[in-house]
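K.L.:
just coords:
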């Protein structure tokens, strides 16, 4: 299993990537998804094991390849800690402007920024979580359950049918056959969420 890291470590890593981009005369714009987005923008997720980002251009530029490898080596992280594997699962119906929030530019020291980061809206992130619905995963299931529970509170959804309707906004094919989501939502433990979940915080 990959080494987990916290928000401060991720922000420091983004500073390094932003610095490397600026040094190469480049500007990288990414959206961050999954647990890393929650860790950055919420008050209820505190660790992750990788960073799921929007589609990258391949081959990666040398400066980015070197920067992410150096960050991994320095921190003892998995070499693939920064990856765009989530891109395959994103919704073609999601609009970048309407369904994403600007998070920040990096580095944070006032020098020339080389990295711009955005995160999905709470509604879009919840839809992504509902599509995957990994609450029965023996390793990550409890974390996934709490993420979904807290995002439902943020969005103002309390029942399975409302959640499935939200899923349909972004993933109509999944919402057309939502038996798994309906069953898991109706039988999901509703205890243990944050008292006052925020996204963005």
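P.N.:
Right, received. Where do you want to start? The structure displayed is predicted, hence computed values, not measured ones.
K.L.:
C-alpha only now, for contacts and for neighbours.
P.N.:
OK.
K.L.:
Please enumerate residues in contact with the helix or strand encompassing residue 68?
P.N.:
In this structure, residue 68 is located in helix 62-75 according to DSSP states H and E. Residues outside helix 62-75 that contact it (CA atoms under 8 Å, 6 or more residues apart in numbering) are 13, 16-17, 20-21, 24, 77-79, 81-82.
K.L.:
The same query, at a cut-off of 7 Å, please.
P.N.:
Helix 62-75 has contacts (CA atoms under 7 Å, 6 or more residues apart in numbering) with 13, 17, 20-21, 24, 78-79, 82.
K.L.:
Looking at these, spot the one nearest residue 42.
P.N.:
Nearest to residue 42 among the contacts of helix 62-75: residue 13, at 18.5 Å, using CA to CA.
K.L.:
Tell me which entries of the contacts of helix 62-75 lie within helices.
P.N.:
Among those, DSSP state H puts 13, 17, 20-21 in helices.
K.L.:
For those, which single residue is the most surrounded?
P.N.:
Neighbour counts for the ones in helices among the contacts of helix 62-75, by other CA atoms under 10 Å, peak at residue 17, which reaches 25 neighbours.
K.L.:
try this one next to it:
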């Protein structure tokens, strides 16, 4: 997906949400992951999906009428544009710390899209500890000015407890990067 497609899909999602009474509107989502990197850091030209953290209803790992309606709206967009059913997903929500301050990025009648601070995105990427995130992590570190392991650790400490960091094996990620 490229940036112009993201806008089209978000508008279509807004339309799909308009017919679903189970969701309190506007539905509020935080965009993270590849979309954030593509649109705000501009270190890539495309992304394979749209990673979100729901703010106004539980993530889909905790099914409710709202989450079912949200999934149905996503699937309607997928059918309309011949996308994978998980073109938008909230898997990240189940292992994300509190987002901290947010900024409204896009507002539609039935949908509001927020973005977190860049530091939060780096913390998420470091906690995920995936090899495929290395380019994003390096771009984020350069953008923020993180040059040392200690600086990276201090940043993650703002968002995640020591227990959470151990669970995510943050030490190994930092060892590989610094």
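P.N.:
Yes, it's here. None of the values given here were measured: they were computed from a predicted structure.
K.L.:
re earlier: superposed on structure 2, where does the helix holding residue 68 of structure 1 end up, distance-wise?
P.N.:
The superposed helix 62-75 of structure 1 is, by mean CA distance after the TM-score superposition for structure 1, a mean 3.3 Å from where its aligned residues fall in structure 2.
K.L.:
That helix: which residues count as buried?
P.N.:
Buried positions in helix 62-75 of structure 1, judged by neighbour count with 16 or more other CA atoms under 10 Å: 63-64, 67-72.
K.L.:
Could you dump those residues into TSV with distance to residue 150 of structure 1 added?
P.N.:
TSV is the format used below for the buried residues of helix 62-75 of structure 1 (distance: CA to CA, whole Å):
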residue	distance to residue 150 of structure 1
63	37
64	34
67	33
68	31
69	33
70	34
71	31
72	30
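K.L.:
ok, those vs residue 57 of structure 1, which is closest?
P.N.:
Residue 57 of structure 1 has its nearest neighbour among the buried residues of helix 62-75 of structure 1 in residue 64, at 10.9 Å by CA to CA.
K.L.:
What's the separation between the residue positioned nearest the centre of structure 1 and residue 72 of structure 1?
P.N.:
Residue closest to the mean C-alpha point of structure 1, counted by CA atoms, centre = their mean, is residue 33 at 2.0 Å. Distance, residue 33 of structure 1 to residue 72 of structure 1, by CA to CA, to the nearest Å: 19 Å.
K.L.:
circling back to that earlier point, among the buried residues of helix 62-75 of structure 1, give me the pair with the biggest separation.
P.N.:
The most widely separated members of the buried residues of helix 62-75 of structure 1 are 63 and 72, with 14.2 Å between them, by CA to CA.
K.L.:
follow-up on the earlier one: show me which of the buried residues of helix 62-75 of structure 1 is closest to residue 47 of structure 1.
P.N.:
Minimum distance to residue 47 of structure 1 across the buried residues of helix 62-75 of structure 1 is 15.9 Å, recorded for residue 72 (CA to CA).
K.L.:
Need the counterpart of that closest one in structure 2.
P.N.:
Aligned counterpart of residue 72 of structure 1 in structure 2: residue 78 (TM-score structural alignment).
K.L.:
what do you get for residue 163 of structure 1?
P.N.:
For residue 163 of structure 1, the aligned position in structure 2 is residue 152, judged by TM-score structural alignment.
K.L.:
helix/strand/coil for its match?
P.N.:
helix (DSSP: H, G, I helix; E, B strand; the rest coil).
K.L.:
distance of it from residue 1 of structure 2?
P.N.:
In terms of CA to CA, residue 152 of structure 2 sits 30 Å off from residue 1 of structure 2.
K.L.:
Counting neighbours, go ahead and name the busier of those two.
P.N.:
Neighbour count, other CA under 10 Å: between residue 152 of structure 2 and residue 1, residue 152 has more, with 20 against 17.
K.L.:
Please tell me how far the more buried one sits from residue 166 of structure 2.
P.N.:
According to CA to CA, residue 152 of structure 2 and residue 166 of structure 2 sit 15 Å apart.
K.L.:
now residue 71 of structure 2
P.N.:
Distance, residue 71 of structure 2 to residue 166 of structure 2, by CA to CA: 32 Å.
K.L.:
next one: residue 177 of structure 2
P.N.:
In terms of CA to CA, residue 177 of structure 2 sits 17 Å off from residue 166 of structure 2.
K.L.:
Repeat that for residue 118 of structure 2.
P.N.:
23 Å.
K.L.:
Let me see the contact set for residue 9 of structure 2.
P.N.:
Per CA under 7 Å, 6+ apart, neighbours of residue 9 of structure 2: residue 77.
K.L.:
Could you rerun that using 10 Å?
P.N.:
Shown in contact with residue 9 of structure 2 (CA atoms under 10 Å, 6 or more residues apart in numbering): 1, 15, 50, 74, 77-78, 80-81, 83, 87-88.
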